[in-house]
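Visitor: no sequence for this one, just the structure:
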């Protein structure tokens, strides 16, 4: 039985029709329901997941960092494709794969190594993590960065630059307040900080420019069955080597 959080077949049929890669989306839906008990109802994920995997390309042999993973099929898919995945999520909601998954939804922490030996999971704040310099081939985050305060977000860029190999990809998706450039400034219906402090996609790009070259930004609007009043930005950056003190 699927979890209560599982998306309906009616919605999935529309998402499939609009997907750039229906076969990949169906694989993610299958893995998500098999291991997690649901495929997320938040419809942008169907597009964000496919976008991310297509931008990563061939994941075999790559070390990949997922910041704010939550409960998602992405690490599972990438591990089965031959990548080594590190998931970091500081959520206090801790679940186990051996437990009843009927209450599971997108938010929370799980140890994905119970699914695949190539996945290493940490229940910690990403700002408290320590990885070797130039360790990762890809760093990505799916709609998490905008849930950080502007202060924490700015402190994260330097860490990402240290951890990522030269000229390799930083992949971000970001929730924006609909029809604006402003970063969505709520976390689970709680205000993070005022929008003027939280910043915009322009502010984020300016922050990144010291350590990353922005290769592209795509926007997703008019997303089917989306209950939240948001748009999605999808950003690809390449690491620029800088001298770290």
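Guide: Sure, I can see it. In this text the structure is predicted, and so the values were computed from the model without any measurement.

Visitor: switch to C-alpha atoms for all contacts and neighbour counts from now on
Guide: OK.

Visitor: spatially nearest residue to the residue nearest in space to the middle of the chain, not counting backbone neighbours?
Guide: Nearest residue to the geometric centre of the chain (Cα atoms, centre = their mean): residue 142, 1.9 Å. In space, residue 142 comes closest to residue 173 once its chain neighbours are excluded; the distance is 5.0 Å by Cα to Cα, 6 or more residues apart in numbering.

Visitor: burial check on that neighbour, number of neighbours?
Guide: 25 (other Cα atoms under 10 Å).

Visitor: same question, residue 75
Guide: 27.

Visitor: ok, residue 55 next?
Guide: Residues near residue 55, counting by other Cα under 10 Å, number 12.

Visitor: surely it is in a strand?
Guide: No: using DSSP: H, G, I helix; E, B strand; the rest coil, the assignment for residue 55 is helix, not a strand.

Visitor: residues contacting it?
Guide: residue 171 (Cα atoms under 8 Å, 6 or more residues apart in numbering).

Visitor: how much space between it and residue 147?
Guide: According to Cα to Cα, to the nearest Å, residue 55 and residue 147 sit 23 Å apart.

Visitor: take the one below as the second:
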């Protein structure tokens, strides 16, 4: 049974995500995100996902469907869900335009309550979705439920333990929804509790030093600077450790490969 608070949250989040699609909102924030460091992270995630040909994939919180279309073009059968009706409309339209609509099921759905049978998917992809949710343990258990016995999830989320990022979020509240909450250690521990075979990969520590140049529209210099800083990050945070280090906690983003 849905509580009044949960209904209000779903309505609020749907309206926020619809606004992003309808008005092409957060343009400045997108510029803040898309740079050499994020491109590196996207490529790393693609390699981590692996071959999608013939696989059943759940794109959890598909947004405008950039990844959905990429998955379809890679030969996957994709179920794309989002809380935003306008996002789902756009995903269906884009899939039709590339002739892949027969391989797509796109639905408005709450990530806390997945309307799929147990063991439906080979892979679940969630890119920056969980930190929008009100009950992360429930969502993770739902992901585990719909994964096949040998399936895995690739999940990307922001961390909220770096003072610079916390300050940035504090001074730019209009660039995100009321319900967003970047991950801290207690959320990271949840992965190990629900998916014991979780493997963590951390990104963007020193590369954050280049972000002000992006804001100042010096993107060419920022990208060159970041390519150097990526080498620093590779030494400081990107290599897997037995335990999550202090510097890894201070990074901006992480990817987890969670095997069922």
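Guide: Arrived safely, thanks for sending. Remember, it's a predicted structure, so these values are computed and weren't measured experimentally.

Visitor: the residue nearest to residue 142 of the first structure and residue 236 touch, don't they?
Guide: No: using Cα atoms under 8 Å, residue 173 of the first structure is not in contact with residue 236; the gap is 9.0 Å.

Visitor: what's the strand of greatest length in the first structure packed up against?
Guide: Counting residues, the longest strand found in the first structure (DSSP state E) is strand 164-177. Counting contacts by 3 or more Cα pairs under 8 Å, 6 or more residues apart in numbering; DSSP states H and E, strand 164-177 of the first structure is packed against helix 44-56, strand 136-142, strand 230-239.

Visitor: save these as TSV, and put in distance to residue 123 of the first structure too.
Guide: Converted to TSV, those look like this (distance: least, Cα to Cα, whole Å):
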stretch	distance to residue 123 of the first structure
helix 44-56	22
strand 136-142	15
strand 230-239	25
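
Visitor: for the ones you listed, which one sits closest to residue 73 of the first structure?
Guide: helix 44-56 (8.8 Å; Cα to Cα).

Visitor: now do that closest one against strand 136-142, angle only.
Guide: For helix 44-56 of the first structure against strand 136-142, the angle between stretch directions is 160 degrees (axes from the mean of the first three to the mean of the last three Cα atoms, to 10 degrees).

Visitor: in helix 44-56 of the first structure, what's buried?
Guide: Residues of helix 44-56 of the first structure classed as buried by neighbour count (16 or more other Cα atoms under 10 Å): 44, 45, 46, 47, 48, 49, 50, 51, 52, 56.

Visitor: now swap in stretch 167-183 of the second structure and tell me
Guide: Result for stretch 167-183 of the second structure [16+ other Cα under 10 Å]: buried residues 169, 181, 182, 183.

Visitor: secondary structure added to those, as TSV?
Guide: Converted to TSV, these look like this (three-state DSSP):
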residue	secondary structure
169	helix
181	coil
182	coil
183	strand
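
Visitor: greatest separation within those: which pair is it?
Guide: Across those, the longest distance by Cα to Cα is 13.2 Å; it joins 169 and 183.

Visitor: for residue 92 of the first structure, find the nearest of the helices and strands packed on strand 164-177 of the first structure.
Guide: Among those, strand 136-142 sits nearest to residue 92 of the first structure (Cα to Cα), with 18.7 Å.

Visitor: and the contacts of the lengthiest helix in the second structure?
Guide: For the second structure, the longest helix by residue count, based on DSSP state H, is helix 4-23. Residues from elsewhere that reach helix 4-23 of the second structure (Cα under 8 Å, 6+ apart): 25, 26, 63, 64, 83, 84, 85, 86, 87, 110, 177, 179.

Visitor: what residue in the first structure is paired with the fifth one?
Guide: Yep, that's residue 83 of the second structure we're talking about. Here residue 83 of the second structure is matched to residue 90 in the first structure, going by TM-score structural alignment.

Visitor: SS state for that match?
Guide: Per three-state DSSP, residue 90 of the first structure ends up coil.

Visitor: and the gap between it and residue 121 of the first structure?
Guide: On the measure of Cα to Cα, residue 90 of the first structure and residue 121 of the first structure end up 11 Å apart.

Visitor: now residue 48 of the first structure
Guide: From residue 48 of the first structure to residue 121 of the first structure the distance is 21 Å (Cα to Cα).

Visitor: residues of the one helix or strand residue 206 of the first structure maps to that come out buried?
Guide: Using DSSP states H and E, residue 206 of the first structure sits within helix 201-208. Of the residues in helix 201-208 of the first structure, 201, 204, 205, 207, 208 count as buried by neighbour count, 16+ other Cα under 10 Å.

Visitor: what's the counterpart of the third one in the second structure?
Guide: Pairing criterion TM-score structural alignment: the partner of residue 205 of the first structure within the second structure is identified as residue 188.

Visitor: which stretches in the first structure count as helices?
Guide: Counting by DSSP H, the helices of the first structure are 9-18, 22-35, 44-56, 74-80, 150-163, 195-198, 201-208.

Visitor: what's next to the first one, contact-wise?
Guide: Residues lying outside helix 9-18 of the first structure but in contact with it, judged by Cα under 8 Å, 6+ apart, are 22, 25, 26, 43, 46, 224, 225.

Visitor: can we see that at 10 Å?
Guide: 19, 22-26, 29, 39, 41, 43-47, 223-225 (Cα atoms under 10 Å, 6 or more residues apart in numbering).

Visitor: residue 124 of the first structure maps to what in the second structure?
Guide: So, by TM-score structural alignment, residue 124 of the first structure is matched to residue 109.

Visitor: ok so, going back, could you say what helices and strands the helix holding residue 206 of the first structure packs with?
Guide: Helices and strands touching helix 201-208 of the first structure, by 3 or more Cα pairs under 10 Å, 6 or more residues apart in numbering; DSSP states H and E, are helix 150-163, strand 164-177, strand 212-220, strand 230-239.

Visitor: please tabulate those in JSON lines, including the columns distance to residue 76 of the first structure.
Guide: As requested, those are exported to JSON lines (distance: least, Cα to Cα, whole Å):
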{"stretch": "helix 150-163", "distance to residue 76 of the first structure": "22"}
{"stretch": "strand 164-177", "distance to residue 76 of the first structure": "18"}
{"stretch": "strand 212-220", "distance to residue 76 of the first structure": "25"}
{"stretch": "strand 230-239", "distance to residue 76 of the first structure": "21"}
